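Got a predicted model here, sequence first, then my questions.
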Amino acid sequence: MRPGLRNFAAIFLLGIAAFLASQNGFFRGIDNTFREWRFSQHHVNVSGEIVMVDIDARSLHQIGVWPWPRWVYAGVLDELVRLNAYEIAFDVDFSSRSQPENDAEFAKALERAGGFTYLAALQQIGFGTNGELTLLTNLPLEEFRAHSELALVNVEPEQDGLVWEFAKYGMIEERIVPSLPTLFSPKPETSNNNFYYVDYSIELGSIDRIPLIDLLNGQIDAQRIEGKKVIIGASALELGDLLEVPRYGRIPGPLVQVLAAETRIQNRELSDGGSVFGWLIFGIFAAIVALFRRPPIIRMAFAFIGVSIIVEAVAFLGQAHLLILSETFWVHFGIVLTYVLKVLEAMDIQRLLVRKVSGENSRMQAILDRVIADNFDGVIIIDSALIVLAASTPARQMLDLRSSFVGSTSSVLPEKLFQEVTTALGLAKQNREKNVVPETLILRHGSGDEPELVIEYSVTVSRVAKFDENDAKKQLTDYVACLTFRDITHRYNHEKRMNYLANHDPLTGAFTRSRLEEELLAFIGDSAANRQPLTMILLDLDRFKNINETLGHAAGDLLLREVAKRMNEFGLYSVARLGADRFAAAKPGLMSYEDIDEFSEELISVMTKPYELEGHRALIGVSIGMTDTNNSGFTPKALISQADMALSEAKNIPGNSYSLFLSELNDRIQDRQRVEMALLDAVANKQLYIHYQPQVDMETGYCLGAEALVRWQHPELGTVRPDRFISVAEDSGMIIEIGRWVLEQACADAMKWPKPGKLAVNVSAVQFEYGDVVSAIKHALEVSKLPADRLDIEITESVFVTKQDKFIQTLNEIVDMGVGVALDDFGTGYSSLSYLSRLPVDKVKIDQSFVKNLPEDEQSMAIVQSVLSLSTAMNKRVVAEGIETKDQAWVLRLAGCGIGQGYLFGRPQSNEKFCKMLAIDEPQEILQKAAS
């Protein structure tokens, strides 16, 4: 065989060996790293067709509960439909049931959307009911699927844990279901392959992301939604929906769906080209090299490096423009093997084998020195006499050593490295091996907080043979140490930054909750013998939202940083930020009640001093909750939790306030929790019932109707007072279901009355805020057949604290139905007189707090007369509540009050008893006597 052909065959065999190694996965990690680098060097903007509605940390905090009630998703869907979104997809699991009314509300929203909604279907491997691994499928509830389409959201990472490929379709219940990216990018399929590679050169930062809470609050430009395809999904870290992807690292799952859809929209699906380019270039390379038997080694090295550069350039162009992924490292490895082959050939191995041992060692040492010198890492070889035998170029550069230090003593190394090498060689001579595992060393500090050079090093001691200087045939045992190290400054600074962010709030520098718990535990101590007492403090800012809205978020961020600074300067221990405007800290030791009062007043004074924010002067209020180890024990979670309970109490006190946790507060909160749990099944178990309190015409004495009052009889808690469970129902949202039931039951009862009378039903502000009051009223009237003019809806002024225009519109819809509206507890709210002129109210109810002191209290009498005069002028009837004595009835009748209600005319009673009262059809004797 001719030498040229023989050389070509040898080189080609080296290429085959490298290629087989690649096919067996030896170079997969390196090839994937190359692909990620190519993605990062090519930048493609998104098409703008897709928008992500982001379930971010701020949305979680402002809504305040997780999992969210499904009326939240219904609101999001209605808002997107109103803004003319083209298609809507939820990357949210709706496979489990929640509260029935919330599920029904979301189902209605899907029906209103008209079938343009996709819901997530997820398939994953898990343990079935028989305990064996099987394919599990999570599908949305059946009532949700009735008005939507399924979208497969499966994401399958590769062996390296990264998401490279995406499926176009999947099989669910023997039918083909498209994936979410396929639904958002419909087009004819030109390939039989069901998987495609995602193009991560698409810029993640150019995706339009809208916080969900801003969408709900109507704070976004409609043009961002109109005609767009919308994915609703979570990015909040605490929800854990994060995936590892090439180039970007850990990103939220919905963003992976967006990138996959954008890949198809822009026709950038990548395919695996394998090694086509590599074989083409390697074949040409092998043919050229085979023609030159012994070129100069240096020139050959540059030629081989040039070929490697060409390989990578072709692979980059193929990935960026031809959308082909290539495996190239095997080519570089084959080139290196070829280079070694040509070097060995140039040195004429056959002649080297017959030379004397001394000459052979010398040449092999030259090769070793070259390999070490060209090594990417820092490598220094040191003999047992602590003399430097060889060193790589990066080693000299990183340690700032002269090129001539080879041959000198290793004491020129940094002290720590010199000690490690000396110790390792000394132990080896004693037959006690010690290889230093990788450790980190900061060699040079920069001018700032970050070091200029950090290396990771290891020391390996090897036993080698050498010939005796006096007897060339006699071999002796010797030791050499190999010190290897690499520059990890960037990684060290990155890990240091990640560690800082894991323990500190990036905005204020204060501790996170988890770090606060660690600090508290370290201070308190882990045993009863060394426990240290402390006082836990939680602080919440009042009016912070107003500053954000009026001065902007930059000013709000500046204020938060100043708050953390003031808390630290006040001398508090372990200042932490727990939420948007909530901070925590500790004070070592315990305080008496007098000390707590003084301390709290001083802290409030410091925290409420005016803040200078970029030329603006801002004022805030604070609420403070406190506890100590005497009250809450020595567990950090209990201290924080019970201080938070005290903070909730403080926030109920007007103005700057503070509250200390006591056992009574815990009992009260536990009672609320017991009531809330029991209330969940109160309607279903028919524990709720309605009593009716008569309302009487003050002029004639005849009964005009009654107010419906809900009552609760629990089998274990007994009769639960309304003031004990109504507030719980409002806070939890259960008042919506209870209020709907009361409306339907009361209207049905009123139809059984022996004569027509007015029915008054209370409607909570929560029902107006989160429920559909108009639909509930319509449904109750339709089911019961009660005429609309017999129903009065009683509201309180708290309904109008926020979103006045929205609620006034709702009231107008109620009035248009023929239903009356009464303003309850008049005079106890926020701005009663201003409301009367704007609201579609036909009745005003004077609160019993003004009636109970009549007729002796002149102030109460003056207020009642003013309300009566104002209401008469506005053509509104007046109802007086809480009438218990004849004198109260008499003076109210003389003052012109039209309707009375109270124990004087009748206590709240069952519908049967009230029907008997109506059937009598006689005026109240009490009013007749009062009139006489």
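Structure received.

Please count neighbours and contacts with C-alpha atoms only from this point.
Noted.

Next up, the contacts around the closest residue to Lys609 other than its chain neighbours.
By the measure of C-alpha to C-alpha, 6 or more residues apart in numbering, the closest residue to Lys609 outside its immediate chain neighbours is Leu619, 7.1 Å from it. Contact analysis of Leu619 by C-alpha atoms under 8 Å, 6 or more residues apart in numbering lists Thr608, Lys609, Pro610, Tyr611.

Got a quick ChimeraX command for the buried subset of those?
Buried subset of the contacts of Leu619, written as a ChimeraX selection, criterion 16 or more other C-alpha atoms under 10 Å:
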select :608,611
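
what's the closest of the contacts of Leu619 to Leu743?
Comparing the contacts of Leu619 against Leu743 with C-alpha to C-alpha places Thr608 closest, at 46.1 Å.

mind giving me a markdown table with the contacts of Leu619 and columns for secondary structure?
As requested, the contacts of Leu619 are exported to a markdown table (DSSP: H, G, I helix; E, B strand; the rest coil):
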| residue | secondary structure |
| --- | --- |
| Thr608 | coil |
| Lys609 | coil |
| Pro610 | coil |
| Tyr611 | strand |
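
how about the strands in the stretch 651-800 of the chain?
657-660, 688-697, 703-714, 718-720, 758-762, 791-795 (DSSP state E, counting those that start in this stretch).

Ignore what I typed, I meant the stretch 401-550 of the chain.
Applying DSSP E, counting those that start in this stretch to the stretch 401-550 of the chain gives strands spanning 436-445, 451-467, 475-487, 534-542.

Minimum distance to Ile213: which of the ones you listed has it?
Each of these was scored for nearness to Ile213 using C-alpha to C-alpha, and the closest is strand 534-542 (20.0 Å).

contacts for that closest one?
Counting by C-alpha under 8 Å, 6+ apart, 524, 581-591, 620-629, 639-640, 643-644, 647 sit against strand 534-542.

So which of those residues belong to strands?
Judged by DSSP state E, the contacts of strand 534-542 include 582-588, 621-628 as members of strands.

before we go on, here's another structure to hold up against the first:
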Amino acid sequence: MLLIGNEDPTLRLLVNTVIMGMICGGAFALAALPQAVVGFMVPLIAGSAIFMITDAGPVNGIFAIMFGILTAIIMAGSLLHSKMLIRRVAAELEAREKTSVIELLLKSFEENSSDWLWRIDAERRLRDVSSRFAEAAGTDQKELEGASIQKLLKKLQSLGTAAAKDLLLNIRARRAFKDVTIPISLGGQQLWWRVTGEPCFDETGAYIGYRGVASDVTDTKLAEQRLSYLAHFDPLTGLVNRASFYDLIADHFAQSRSGSCFAVHFIDLDQFKAVNDTMGHAAGDRLLEEIAARFSSVVAPPDTLARLGGDEFAVLQRSGTSTDAAAALAQRLIDASVLPVEVNGDIFRVSASIGIAMAPSNGADGETLLRSADLALYQAKDAGRSTFCFFHTGMDDIAQERRLLGSELASALEAGELCLHFQPLIAAGTGEPAGFEALLRWQHPTRGLVPPSTFIPIAEQTGLIKAIGGWVIEEACRTASSWPEHLKVAVNLSPAQFEGSSIVEAVRSAITEARLDPQRLELEITESLFIAQPEDVLDKLRQLKGMGISVAMDDFGTGYSSLSYLWKFPFDRLKMDRSFVSAIEHDRIACDILRAISSLGRSLGMSITAEGVETEAQAKFLQGIGCDQLQGFLFSRPLPVENMPVYFLQPVIRRHRGEAGAQPDAGLFLKTGNQARSPL
């Protein structure tokens, strides 16, 4: 302070300037240490205060005040600068700590995840390549480090793909992108990467490259492709499925010229259910694969073959198709299907029934055209199967008639419109009735007598056959209980009566309610009964036979495996099919078949019945080969219940007319039959 008060102004100015420079420099030099700033500045401020008190000079006093203010400002500024410096250092330390944590987490993520991180610089060269990235790319880290991203995409055979072009375009435009799926080829395998990235900039805003994450999504992509395939193709045969086939027809209608002709074939395999149910679904699947391969060899592009489900197939025959071309294709499909098929060493034979609809004459849209083809398929099956039919307008009327009959049949039983007629079973040796076969009839209030061939298939399709079949058994047993005790009653059973119902309990209840001797009841079945669940059917038949009921095989000789069923189950009777009987007088092969059946039956201890006998020559031949019973219009048509008393009294009436000495033989009933001969 003494120097400050020196009389020499020059010296005083110099000293003050030096002192002020030392004060400012010291304050800023010690800014990082707040305590040192305080220790340095407080003595100066205190000295200024003392000088101001001890020196009363006006100039020195003013100078001291200014000096104190300046030092105070310098100290405050130094303290503020120190505080800001400390905060910045703390922030930097915190940022470094966060960066370390992030790097640690990213490293852990990459090591333990199926994803990997990637980074490129401003020249689009790979940087900081991780081991996970190198492994996914099938190369070495050192080789990838510094390589251009174009070089990597070229190595992975992805450079020219649309996805890779989109990726590079985004990078050039410095746009962020997400979930870009790139196909790659690695080690001969087709893989897919999903890539996400964003551009990076430094503190000054300068572009420094890209960073992002990538992952292998091959499994997901394959699953998506599989789902897409299943949505459009049949997994068993690889053919177009139902949904895609319907879409193809709709597209073809939309794309075809006005009046353009094309065909749709609906195909259903005959006898397939027998294979599927008796040999198992695995054998059925192999059979379908073989049939699909055969159909594929017949159907050539631009035509399309599809599997609609089960044993149903379809063909879209393209524009320009004529009815002749459609018929030729249908016949080739049938010819391909009828060839024997070997499955697990077993030989199977199936065939195909086909319904054909022509566009646009049979339908102006897909739904109508497919419905027309379906109706034609039903007609083909009714025509005997293993054939094809074209749709015609009358089929709509037939389908409508069937639906109406089905609706009316549902109430026919409750309305008492169903009834039984009984056709005699004549003992071949004596010509006398040994029993009667119960035949179902529908006396419709407006249609009259509806033949069984019309309504029985409808009853089976709608499921009404179970209720109707139960009523037939009950009514037949009740009626037979009033006959002479030596007469039996035969009842036909439908395969549907064995499905999901207790036929054994139904029969037991019927004979108990009617008080009928079980030995007077004979149940007739066909080979089709064994198609579904043969072991279950055989078990139920054994239970019925154990009750004393007779079991007969109807329509024998028309199936393909009758002998196997005769070996599995001891039938009481075989009924020769009417198709053989009607050929007796003009077909020697039919006669030989009938002789063989009769011989087989006798050797197995079974009785033989011939149905459909209409002439004396047929009756004599059948008697000669050893048939036990004869049935047909030669003897009598089926009789309603109210006419049966007259039938029973005929021998008494004949004796009363002086014919008591006549030998009872088939001729006695022949006259009755000739008088009453009429269609069913």
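Thanks, I have it. The structure displayed is predicted, hence computed values, not measured ones.

The residue nearest to Lys609 of structure 1 and Gly896 of structure 1: what is the separation?
Separation of Leu619 of structure 1 from Gly896 of structure 1 (C-alpha to C-alpha, to the nearest Å): 47 Å.

farthest-separated two in the ones in strands among the contacts of strand 534-542 of structure 1?
Maximum pairwise distance in these, criterion C-alpha to C-alpha, is 25.0 Å, between Pro588 and Gly621.

Alignment lookup: Gly334 of structure 1 to structure 2.
When structure 2 is aligned by TM-score structural alignment, no residue sits opposite Gly334 of structure 1.

Now do the SS call for Gly334 of structure 1.
Three-state call for Gly334 of structure 1 (three-state DSSP): helix.

Quick one: neighbours of it, just the number.
Per other C-alpha atoms under 10 Å, the neighbour tally for Gly334 of structure 1 reads 22.

which ones are touching it?
By C-alpha under 8 Å, 6+ apart, the contact list for Gly334 of structure 1 reads Leu14, Gly15, Ala17, Ala18.

which of those residues lies closest to Glu922 of structure 1?
Each of the contacts of Gly334 of structure 1 was scored against Glu922 of structure 1 by C-alpha to C-alpha, and Ala18 proved nearest at 107.0 Å.

roughly how far apart are the closest one and Ile297 of structure 1?
Distance from Ala18 of structure 1 to Ile297 of structure 1, counting by C-alpha to C-alpha: 22 Å.

before we move on, the earlier item: so which of the strands of the stretch 401-550 of structure 1 is nearest Thr810 of structure 1?
Between the strands of the stretch 401-550 of structure 1, strand 534-542 lies closest to Thr810 of structure 1; by C-alpha to C-alpha that is 29.9 Å.

compared with structure 2, how much does that closest one deviate?
Strand 534-542 of structure 1, aligned to structure 2 and superposed, deviates on average by 5.5 Å (mean C-alpha distance after the TM-score superposition for structure 1).

What residues of that strand count as buried?
Per 16+ other C-alpha under 10 Å, strand 534-542 of structure 1 contains these buried residues: Leu534, Thr535, Met536, Ile537, Leu538, Leu539, Asp540, Leu541, Asp542.

As a markdown table, those with distance to Thr700 of structure 1 would be great.
Output for the buried residues of strand 534-542 of structure 1, formatted as a markdown table (distance: C-alpha to C-alpha, whole Å):
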| residue | distance to Thr700 of structure 1 |
| --- | --- |
| Leu534 | 68 |
| Thr535 | 64 |
| Met536 | 63 |
| Ile537 | 61 |
| Leu538 | 58 |
| Leu539 | 57 |
| Asp540 | 55 |
| Leu541 | 55 |
| Asp542 | 52 |
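
In contact with the nearest residue to Leu483 of structure 1 once chain neighbours are set aside, which residues?
Ranked by C-alpha to C-alpha, 6+ apart and with sequence neighbours excluded, the top spatial neighbour of Leu483 of structure 1 is Val459, at 4.6 Å. By C-alpha under 8 Å, 6+ apart, Val459 of structure 1 lies in contact with Glu420, Val421, Ala424, Asn435, Val436, Val437, Ala481, Cys482, Leu483, Thr484.

surely the last one meets Glu439?
No: taking C-alpha atoms under 8 Å as the contact criterion, Thr484 of structure 1 and Glu439 are not neighbours in contact, 10.9 Å apart.

Give the intersection of the neighbour lists for the two.
Tyr457, Ser458.

Compare the two (neighbour count), which wins?
Taking neighbours as other C-alpha under 10 Å, Thr484 of structure 1 and Glu439 compare with Thr484 leading, 20 against 11.

Could you check how far the more buried one is from Gln928 of structure 1?
Using C-alpha to C-alpha, one obtains 108 Å as the distance from Thr484 of structure 1 to Gln928 of structure 1.

Now do stretch 192-200 of structure 2: distance to the chain's middle.
Relative to the chain's own centre, stretch 192-200 of structure 2 is displaced by 38 Å; criterion: C-alpha atoms, centre = their mean, to the nearest Å.

Same check on stretch 789-808 of structure 1?
That offset, for stretch 789-808 of structure 1, works out to 35 Å (C-alpha atoms, centre = their mean).

What residues sit buried inside it?
Arg790, Leu791, Asp792, Ile793, Glu794, Ile795, Thr796, Glu797, Val799, Phe800, Phe807, Ile808.
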